[in-house]
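Peer 1: Sequence first, predicted model second:
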Amino acid sequence: MEIGETLEECVVRETKEESGLDIEITGLLGIYTDPAHVIAYADGEVRQEFNITFYGRVVGGCIAVSAESTEVRFLRLDELSKLPVHDTVRLRLNHYAEKRSQPYLG
């Protein structure tokens, strides 16, 4: 997040920067934390996962790779089952597929 922006503004901006797409937020899928999901970066930084996942829809822009992404494309949910995805990300994808009526808190 940048100083002075809301979480929603951050999501819209980051999506544009990383994918080239303009989006609007349409809801909240959930808030995800997992103390076992620790990420160690090459520069020595270590982080514990914390993720807020929103529903959104594309309202403009053009899908494109940027300096912040290496590949950008749309996938069907069934295509994701064949890709190596961390368990915590798979949980979010499963919750999306379930069309949950209430946001997940966990």
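Peer 2: Alright, I've got the coordinates. Residues are numbered from 1 along each chain as shown.
Peer 1: Every contact and neighbour count from this point should use C-alpha atoms.
Peer 2: Fine.
Peer 1: and stretch 95-106, which residues are buried?
Peer 2: Residues of stretch 95-106 classed as buried by neighbour count (16 or more other Cα atoms under 10 Å): H95, Y96.
Peer 1: And for stretch 48-65?
Peer 2: Across stretch 48-65, burial judged by 16+ other Cα under 10 Å covers T53, F54, G56, I63, A64.
Peer 1: same check, this time on stretch 78-89
Peer 2: Buried-residue list, stretch 78-89, by 16+ other Cα under 10 Å: T88.
Peer 1: alright, now check it against this:
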Amino acid sequence: MTPTDVESGSGGTGLSAVRRVHFRDPDAPVATVVTPSVFVAVREEQGHLLLVRRRDSGAWELPGGRVDVGESAVEAAVRETAEEAGLRVRITGLVGLFSDPAHVVEAATGDEIRQQFVLCFHGWVVWGRPHPDGHETTDAAWFEPAVVEALTLEPGARRWIHHALAGASEPHLE
């Protein structure tokens, strides 16, 4: 798979810096750091899945991001969902641990090449209506699971979503 160039910091008006996502790309650079991140497969009463559209790439993904120093993975998952999608969620379980060393992200600043280390959680909406933050996300919406496959998804996110929707009794581990 080839790398995906995504704009960062310019809001879609012109390239100022580019974040490159490599997923199972034999020409990907070697990671210099492992970055713990969390993503949340949030569901609601009708079974719809919450997705956010990234400002930099225009692709859809689960809300999420890096775990900050001093917070737990669950706290980060709740915080990231509130920041990116405007929803308060309750974490209800673990979709899986995704640590494929062939999922590499080159930072837009060029000073970091990180291997993704993702904890993906199941979550349930507690309150709020989806809305983007206008900084990292340009849209936040509920989707019927059947239409998710047809969306342009962030590289790597398709696997997390697939496992989240699969209904497995045990979390995916890699």
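Peer 2: Thanks, I have the structure now. These numbers come from a predicted model, not from an experiment.
Peer 1: Need the TM-score between these chains.
Peer 2: After superposition, the two chains reach a TM-score (TM-score structural alignment, normalised by the length of the first structure) of 0.87; 106 aligned residues with a Cα RMSD of 1.6 Å.
Peer 1: re earlier: among the buried residues of stretch 48-65 of the first structure, name the ones in strands.
Peer 2: When those are checked against strands (DSSP state E), the matches are T53, F54, G56.
Peer 1: circling back to that earlier point, and the buried residues of stretch 48-65 of the first structure as CSV, adding distance to E14 of the first structure?
Peer 2: Output for the buried residues of stretch 48-65 of the first structure, formatted as CSV (distance: Cα to Cα, whole Å):
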residue, distance to E14 of the first structure
T53, 13
F54, 13
G56, 13
I63, 13
A64, 13
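Peer 1: about what we covered before: and the ones in strands among the buried residues of stretch 48-65 of the first structure, which is closest to G106 of the first structure?
Peer 2: T53 (12.0 Å; Cα to Cα).
Peer 1: Can you find the partner of the closest one in the second structure?
Peer 2: Mapped onto the second structure by TM-score structural alignment, T53 of the first structure lines up with C120.
Peer 1: so what's its match up against?
Peer 2: V38, F39, V40, A41, L94, V95, G96, L97, F98, W160 (Cα atoms under 8 Å, 6 or more residues apart in numbering).
Peer 1: L28 of the first structure too?
Peer 2: I52, T53, F54, Y55, P103.
Peer 1: Wait, the third one touches T26, no?
Peer 2: Translated: F54 of the first structure. Yes: using Cα atoms under 8 Å, F54 of the first structure is in contact with T26, at 7.4 Å.
Peer 1: and the aligned residue in the second structure for C10 of the first structure, how many neighbours does it have?
Peer 2: Using TM-score structural alignment to pair residues, one finds that C10 of the first structure aligns to A76 in the second structure. Residues within reach of A76 of the second structure, counting by other Cα atoms under 10 Å, total 21.
Peer 1: My read is that A76 of the second structure contacts V69, right?
Peer 2: No: using Cα under 8 Å as the test, A76 of the second structure is too far from V69 to be in contact (9.8 Å).
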